[in-house]
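Participant: The following block contains a protein sequence and its predicted model.
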Amino acid sequence: MITALDISTSALVAQRVRLNTVSGNIANMSSLTDETGKAAPYQARKVVFQTDDELTTSGASGVKVGEIQTDQSEPLYRYEPQHPLAIKDGKWKGYVAYPNINLTEQMVDALEATRAYEANVGVMEITKDLSRESLSIIA
C-alpha cells in the first residue's frame, strides 16, 4: 500500500509543476520582452508527462515530468506603429508582436490540473484509511 502513496505523490508533484507552468503562462500574457530587454514576446510553456518506471505495481505506474516544451507558434501581431517595441522594418513593419497565449485554454488546463491534484489527494486519503483499518484488524 505504501507504493500506492508513492504513485499518488508522484502525480501530485507532476500536477504542481503543470499548475506552476500554467500560472507562468498567464502571468506573462503581456510580456513583450525577454530577460535581457530585447523585443521578443513570451512563448507559452507546456508540461509533458511520462510514466515513471521506478514506481510501478501490478496495475499502476507513477508519473513524472518528461519535459517542459516551449510553444513555437507565431506571435500575434497588432498594428501599433507608435509603440516603442514596434517592428522597424520588413513584412511586419509597424506591428508589435504579442504572446500567442489563449487564456481560455490556460484556465481549462489549470482547472484540469487542480482536479487531478484533488483526485490524487483523495486516493491518498483512501489508502491511509485502508492501511489504518488493516492494522486495526491485525491488532
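Facilitator: Okay, I see it.
Participant: drop to CA atoms for contacts and neighbour counts, all remaining ones
Facilitator: Fine.
Participant: Residue 49 - that's part of a strand, no?
Facilitator: Yes - assessed by DSSP: H, G, I helix; E, B strand; the rest coil, residue 49 belongs to a strand.
Participant: From residue 125, how far off is the residue lying closest to it once chain neighbours are set aside?
Facilitator: Leaving out its chain neighbours, the residue that sits closest to residue 49 by CA to CA, 6 or more residues apart in numbering is residue 65, at 4.6 Å. Using CA to CA, to the nearest Å, one gets 24 Å for the distance from residue 65 to residue 125.
Participant: Let me know how buried residue 128 is, in neighbour terms.
Facilitator: By other CA atoms under 10 Å, the residues close to residue 128 number 16.
Participant: what about the helix or strand encompassing residue 129, distance to the chain center?
Facilitator: Per DSSP states H and E: residue 129 is located in helix 103-138. Chain-centre distance of helix 103-138: 18 Å, with CA atoms, centre = their mean, to the nearest Å.
Participant: want to compare, so here's the second one:
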Amino acid sequence: MDPLSVALQVASSGLGVQSERLRVVSENLANAQSTGATPGSDPYQRKTVTFTSALDRDNGGAFVRVQSVDVDRSEFPIEYLPNHQAANEDGFVKMPNVNPIIEMADMSEANRSYEANLQVIKQARQLISMTIDLLRAT
C-alpha cells in the first residue's frame, strides 16, 4: 500500500478516537452537577477513555483505537446542601467527581489532536491530487 493511503488511514483512525474522546468529555461536562436521586445515592461518575495502538503489518501503519471507556474511581466530593433531594440525614450530598477545568483542558487537547489529524488528511489529499495532475501531464 502506498504511503499516502497509509497516512490517510492513520489520520482517519486518529479522527475516530478523538471524536470519541470529545463525546465522553461532553458527557462528563453535561453531567457535572448530576447528583443521585435519593439520599446517599451515588452521583454521575466521570468517564475516561483509554486508547491503544495497533500495528498493521500489511501496510506498516500504526493505527490508534479506543481500548475502553471506563469510569473514574476517584472519590466523590461532598457538599453541604441540606435542602437537596439527595442529601443524607446530616445534609451532605455526594457530588459528581467531574472537574470542569480538567474536562475543558481535555476537550481543548482532543480538539487540537482532531484538527491535526484533519490537517494530515487534507495534506495527503492534496499530494494525491498533485500526483494525479503530474500523471496527466505526462
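Facilitator: Perfect, I can see it now. These numbers were taken from a predicted model, which means no experiment stands behind them.
Participant: Would you pull the TM-score for this pair?
Facilitator: Laid over one another, the chains give 0.86 as their TM-score (TM-score structural alignment, normalised by the length of structure 2), with 131 aligned residues with a CA RMSD of 1.7 Å.
Participant: quick one on the thing from earlier: residue 65 and residue 125 of structure 1: who's more crowded?
Facilitator: Comparing residue 65 of structure 1 with residue 125 by neighbour count (other CA under 10 Å), the higher total belongs to residue 65, at 18 against 13.
Participant: correct me, but that one touches residue 21?
Facilitator: No - using CA atoms under 8 Å, residue 65 of structure 1 is not in contact with residue 21; the gap is 11.6 Å.
Participant: Now do the shared contacts for the two.
Facilitator: Counting by CA atoms under 8 Å, 6 or more residues apart in numbering, the residues touching both residue 65 of structure 1 and residue 21 are residue 47.
Participant: Pick out the residue nearest the middle of structure 1.
Facilitator: residue 18 (2.4 Å; CA atoms, centre = their mean).
Participant: residue in structure 2 matching that one?
Facilitator: Aligned counterpart of residue 18 of structure 1 in structure 2: residue 21 (TM-score structural alignment).
Participant: circling back: list the buried residues of the helix holding residue 129 of structure 1.
Facilitator: Buried residues in helix 103-138 of structure 1, counted by 16 or more other CA atoms under 10 Å: 106, 109, 110, 113, 114, 117, 120, 121, 123, 124, 127, 128.
Participant: Residue in structure 2 paired with the last one?
Facilitator: Read that as residue 128 of structure 1. So residue 128 of structure 1 corresponds to residue 125, using TM-score structural alignment.
Participant: Tell me how far that match lies from residue 94 of structure 2.
Facilitator: 50 Å.
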